[in-house]
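A.B. asks: What shape does this take:
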Amino acid sequence: MKVILLKDVDGLGATGSVRDVKEGYARNYLFPRGLAVPATERAVRTLQHQQQTTAQRLQRERHTVEELAAALEQAVVEIRAKGGEGGRLFGSVTTADIAQILVERGFQVDKKQIALDEPIKTAGFFKVPVRVGQGIVAHVDLNVVAGE
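C.D. replies: I've put the predicted structure just below:
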């Protein structure tokens, strides 16, 4: 009996795959647990349509993410922070500070997307990695200026 898997099943396949299984396994295990449905022509067409729609949506999202990454790569952000002699800051510049500046400049970025190993405690130029999604990382040029 051919079935379409609705969820990942260990030893059988991934979500959306069409598999040939014994009828008893399908009727007594897969169907009652909502793991699969019979692979009728209509169900297969519906599955193909859903896969096409998902692929198109992912492609649109990827395009949007790539545009955001390109814009972030071009951006030069300046943050003024209180500091003393030698470029040392009183306090530090955190991911929240960087995210706030980026949002003010029109970028939709959350502080969790900014990948700083530790807060910035000195003045100067930094390349700050920003995870924009789908495995794409953009690097924003950050200029930290120590002021009074």
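A.B. asks: Please make it C-alpha for all contacts and neighbour counts, starting now.
C.D. replies: Fine.
A.B. asks: Report the secondary structure element holding the closest residue in space to Asp110 that isn't next to it in sequence.
C.D. replies: Sequence neighbours aside, Ala99 is the residue nearest to Asp110 in space, at 5.9 Å (criterion: CA to CA, 6 or more residues apart in numbering). Element membership for Ala99 (DSSP states H and E) is helix 95-104.
A.B. asks: compare with the first, here's sequence two:
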Amino acid sequence: MEVILKEDVNNLGHRGDVVKVADGYGRNYLLPKKLAMEATAANKAVIEQMKASAVRKSAKEKGEAEALVAQLNTLSLVFVRKVGENEHLFGSVTSADIAHELEAKGFNIDRRKVQLEEPLKQVGEFHVPVKLHREVTAHIPVTVKGEEAAAE
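C.D. replies: Below is the predicted model of the structure:
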């Protein structure tokens, strides 16, 4: 099945691309979520307008993302968690925790944009990438401290 993407889809394509996908993926995921539309002759005529609009929208989003990166570069997050032997955490610091802390500081960033490969389970300093746009990524310093160290 051929579809025209209305939004960027990871590992598939960008807005305005005509891609060939499995029938089930197109019918059950892309079309109901309004991420794509069927590639009919009439829709292919509309694609040129969509591409021009997508370029303008992408440029605007990239500018906003770059401005947000400048604000995020001045920020650092600190998490205090209980620790056990060998400074191993009870629990972990996840992308949802990082997104929640950013929201508390006034930045509305979706947890799916926090590119944390696996939750942080050690005490230390980490640089966590936050993908704000496909070409713009911020790196936020995250410090995880043990609760005993904070009490002393």
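A.B. asks: Summarise which helices and strands the helix holding Ala99 of structure 1 is packed against.
C.D. replies: strand 76-82 (3 or more CA pairs under 8 Å, 6 or more residues apart in numbering; DSSP states H and E).
A.B. asks: And what about the residue with the largest distance to the centre of structure 1, helix, strand or coil?
C.D. replies: When each C-alpha in structure 1 is compared with the mean C-alpha position (CA atoms, centre = their mean), Gly24 comes out farthest, at 40.4 Å. Here Gly24 of structure 1 is recorded as helix under DSSP: H, G, I helix; E, B strand; the rest coil.
A.B. asks: What's the match for it in structure 2?
C.D. replies: In structure 2, no residue is matched to Gly24 of structure 1 (TM-score structural alignment).
A.B. asks: Tell me which residues are up against the helix holding Ala99 of structure 1.
C.D. replies: Outside of helix 95-104 of structure 1, the residues within contact range by CA atoms under 8 Å, 6 or more residues apart in numbering are 77, 79, 108-112, 114-116, 119.
A.B. asks: Identify each buried residue in it, please.
C.D. replies: 95, 98-99, 101-102 (16 or more other CA atoms under 10 Å).
A.B. asks: how about the nearest residue to the aligned partner of Gly146 of structure 2 in structure 1, chain neighbours excluded?
C.D. replies: Under the alignment (TM-score structural alignment), Gly146 of structure 2 pairs with Ala146 of structure 1. In this structure, Ala146 of structure 1 finds its nearest non-sequential neighbour in Gly83, 4.7 Å apart by CA to CA, 6+ apart.
A.B. asks: isn't the one you found right up against Val93?
C.D. replies: No - checked against CA atoms under 8 Å, the pair Gly83 of structure 1 and Val93 is beyond contact range at 11.1 Å.
A.B. asks: rewinding a little: CSV please, covering the buried residues of helix 95-104 of structure 1 and showing distance to Gln59 of structure 1.
C.D. replies: Listed next are the buried residues of helix 95-104 of structure 1 as CSV, based on distance: CA to CA, whole Å:
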residue, distance to Gln59 of structure 1
Thr95, 29
Ile98, 29
Ala99, 26
Ile101, 29
Leu102, 25
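A.B. asks: Kindly indicate which of those residues lies nearest Leu68 of structure 1.
C.D. replies: Distance to Leu68 of structure 1, by CA to CA, is smallest for Leu102 among the buried residues of helix 95-104 of structure 1, at 11.6 Å.
A.B. asks: That's all I had, so thanks and see you.
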